[in-house]
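Engineer: Fold the following, please.
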Amino acid sequence: MPLECVQIPPGTILAGYRVESELGRGNNGVVYLAEQQSLGRQVAFKILLPELAAEPGYVESFLREARLAARLDHPYIVQAYDAGATPEGYYYFAMELVIGPSLEDVRRDSPELLTFELIFRLSIELAEALDYAWTVHKMTHGDIKPGNLLISEETGELKLTDLGLARVSGSNTGDDIMATPLYAAPEVIRGETADVGVRSDLYSFGIMLYELLCGSPPFVGSPQKVLEQHLFSPPRPLAERNPDLDPALVAFVEKLIDKNPANRPASWLEVRDFLATLLE
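Structural biologist: As a prediction, the model looks like this:
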């Protein structure tokens, strides 16, 4: 049984990666700053929590994220490098290191930086990344939220991360549909797998955009309460929450978060083109 992830000391070498420091942690793993010794480059080195590694389903989901990420080659998506298991019993996923905050960090800690220009530019980059993922690989993300949008300190550009809930059209993984409750589309909550696709990601994006434009999400409360509101409750009109918004923008956000997928925009290109016009 390996040591707990939180106890991996700096200098430890795992699968040719030398651990340097901890970067953060999530529900299923810990991410470290590490050096890939063969190439002398720094990477983000994600390790599945040992207590979850005992469950085959978690291992498969963890490695599936790496395999899906490895298919994608786009400037606005975090690049996958390597994945596997170490002799010590760790499951790992090495990926591009992005130095910079997430959009959630900015929203929470520096909301004064959330200008219309920043919001629109990052949204345009997200739309281009997800249009590429869909048109080239028939892949949707499944967990669009501010915490999964990183902002590179070096370039200021978006880096989309965390493909743990990504789906490929036509595949049958046998997994339950999951999502972050605050941003989950109604059809995802109902488990209607046939309807989950680009428009479900667009709904999550719309909820995120609503939150960024007025300072708080449309639905709040316990996770169960939020899920029920996604299913049955209309959001408070965005124009009431922020009367200074362009009516065309308000109408577009309302279209994104329509509870009927058929009423949402048809593609990420539609999102990109609309926001690019506003940005100009």
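
Engineer: Could you use CA atoms for every contact and neighbour count after this?
Structural biologist: OK.

Engineer: could you measure Gly147 against Tyr17, distance?
Structural biologist: Counting by C-alpha to C-alpha, to the nearest Å, the gap from Gly147 to Tyr17 is 26 Å.

Engineer: So these two - more neighbours on which side?
Structural biologist: Just comparing Gly147 and Tyr17: by other C-alpha atoms under 10 Å the higher neighbour count belongs to Tyr17, 21 against 17.

Engineer: quick one: the residue lying closest to the more buried one once chain neighbours are set aside and Val30, what's the gap?
Structural biologist: The shortest distance from Tyr17 to any non-neighbouring residue, by C-alpha to C-alpha, 6 or more residues apart in numbering, is to Gln36 (4.6 Å). Distance, Gln36 to Val30, by C-alpha to C-alpha: 17 Å.

Engineer: Next, the structure of the following sequence, for comparison with the previous one:
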Amino acid sequence: MVAASLVGPRSVTELGIVVGLRDVGISITRLVAYGGQGTLYEAAAVSTGEKVAVKVLHKVSPSDHRRSASQREKVLREVRMMHRAHVVSPQLFEDDKCFYIVSEFLRGVDLHTLHLHRSFTENEILLMGRQIMQQLAHLHSPNVGIAHRDIKPENIMVKNMRTLELQLIDFGLSECVLESPDGLVCTFPGTLQYKSPELVSATSAVDPLPSDIWAAGCVLYKIVCGGFPFSGARGEELTKHGIIKRSPSMDGAVWKQVSMETRGLIRRLLSKNPRERPSARTAMLLIDQILASRELPPVHGYELVPVLPAIRF
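Structural biologist: Alright, predicted model coming up:
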């Protein structure tokens, strides 16, 4: 988290104040990652040495009023979603060239990268699924009302590789359903392979919360067998057709080693009809039932708590 002493009188909650990172006592130490959405740095609070993450987004030309206003709204929305989702809020600063989003520096590796180097037991997959559903249950709760909209292994950090403690990250595409009178959204971003049938075929506004459940089902499917539920399709249009029409294949040697209960859970998460998918809280309870039937030790340390702030893209 960002030390309170860094905030000072020039913390930006309503943009328009020109500041630099040095002015608020933050020193960048190394580049972590870069991409189309910005650059991520590790940094430190000069006064305490505490590590923080700084996402830097270069401003578009202020002479392009439409793009400049759009970028500003996108940055504000991302920070607003993080504020709603987290107990400890990120800090937002700007100068004449960049926006800076400062938050907790999250150590670990993303689930996609970890899965490239190791496989998981069925019980490990269930425990990871439980954590994903816990965090979605918090985001989807009536007092928070956030649809993540970009659930995929790359946006799930493994904070502890021994216990497989997970953290959902990256709220750049998130939306607050409480800000819409009917709880629906009219934009459909995200990665195609994790998009739900209703998003792929959308011609009007949809409820985004069940699509998070679908995407979580795709994640569990992928870490079971290494492929997507509709990986036989080639090309974007065929992939869309598979998502809308085909049932997820659970053939092959890997799936024969997976219990009927876990296969049934993943199938429910991947129900074509969004009304037939369980809520995040119900999915968590279903996983608990499967784990309880195996007489595993009680799950400790995974209370339903707000997700901690972290930036990744």
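
Engineer: TM-score for these two?
Structural biologist: Here the TM-score for the pair of chains, by TM-score structural alignment, normalised by the length of the first structure, is 0.82; 261 aligned residues with a C-alpha RMSD of 2.7 Å.

Engineer: Just give the number of residues close to the counterpart of the residue nearest to Tyr17 of the first structure in the second structure.
Structural biologist: Superposed on the second structure with TM-score structural alignment, Gln36 of the first structure falls opposite Ala45. Neighbour count of Ala45 of the second structure, defined by other C-alpha under 10 Å: 20.

Engineer: wait, isn't Ala45 of the second structure in contact with Asp23?
Structural biologist: No - between Ala45 of the second structure and Asp23 there is no contact under C-alpha atoms under 8 Å: 11.3 Å.

Engineer: ranges for the strands of the stretch 101-250 of the second structure?
Structural biologist: Using DSSP state E, counting those that start in this stretch, the strands of the stretch 101-250 of the second structure run over 109-110, 146-147, 156-160, 165-168, 175-176.

Engineer: Could you list the residues in contact with the last one?
Structural biologist: Spelled out, it's strand 175-176 of the second structure. Defining contact as C-alpha atoms under 8 Å, 6 or more residues apart in numbering, one finds that strand 175-176 of the second structure is touched by 81, 144-149, 185.

Engineer: Buried ones among these?
Structural biologist: 81, 144-149, 185 (16 or more other C-alpha atoms under 10 Å).

Engineer: Output those residues in CSV, with distance to Val52 of the second structure appended to each entry.
Structural biologist: Listed next are those as CSV, based on distance: C-alpha to C-alpha, whole Å:
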residue, distance to Val52 of the second structure
Met81, 19
Val144, 25
Gly145, 27
Ile146, 24
Ala147, 25
His148, 23
Arg149, 25
Val185, 33
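
Engineer: From these, which land in helices?
Structural biologist: Residues of those located in helices (DSSP state H): Met81.

Engineer: so which of the buried ones among the contacts of strand 175-176 of the second structure comes closest to Gly226 of the second structure?
Structural biologist: Gly226 of the second structure lies nearest to Arg149 out of those, by C-alpha to C-alpha, at 21.7 Å.

Engineer: what about Glu240 of the first structure, which helix or strand?
Structural biologist: In this structure, Glu240 of the first structure sits in helix 238-241 according to DSSP states H and E.

Engineer: And Arg268 of the second structure, what's its match in the first structure?
Structural biologist: Per TM-score structural alignment, Arg268 of the second structure is aligned with Lys255.

Engineer: Please report how far its match lies from Ile177 of the first structure.
Structural biologist: Counting by C-alpha to C-alpha - Lys255 of the first structure and Ile177 of the first structure are separated by 24 Å.

Engineer: And Leu160 of the first structure, by the same measure?
Structural biologist: Leu160 of the first structure sits 20 Å away from Ile177 of the first structure, taking C-alpha to C-alpha as the criterion.

Engineer: And for Leu130 of the first structure?
Structural biologist: Look at Leu130 of the first structure and Ile177 of the first structure: by C-alpha to C-alpha, they are 19 Å apart.

Engineer: Which of the two has more residues huddled nearby?
Structural biologist: Neighbour count, other C-alpha under 10 Å: between Leu130 of the first structure and Ile177, Leu130 has more, with 26 against 17.

Engineer: dump the residue contacts of that one.
Structural biologist: 140-141, 268.

Engineer: if you set the cut-off to 10 Å instead, what comes out?
Structural biologist: Contact partners of Leu130 of the first structure, counting by C-alpha atoms under 10 Å, 6 or more residues apart in numbering, are 74, 76-77, 124, 136, 138-141, 160, 198, 201-202, 267-269.

Engineer: Top of those residues by number of neighbours, please.
Structural biologist: The most crowded member of the contacts of Leu130 of the first structure, judged by other C-alpha under 10 Å, is Leu202 (28 neighbours).

Engineer: What's the match for that residue in the second structure?
Structural biologist: Aligning on TM-score structural alignment places Leu202 of the first structure opposite Ile213 in the second structure.

Engineer: burial of the residue lying closest to its match once chain neighbours are set aside, as a residue count?
Structural biologist: Leaving aside its chain neighbours, Ile213 of the second structure sits nearest to Leu269 (6.1 Å; criterion: C-alpha to C-alpha, 6+ apart). Leu269 of the second structure has 27 neighbours, counted by other C-alpha under 10 Å.

Engineer: now Tyr34 of the second structure
Structural biologist: Neighbours of Tyr34 of the second structure (other C-alpha under 10 Å): 14.
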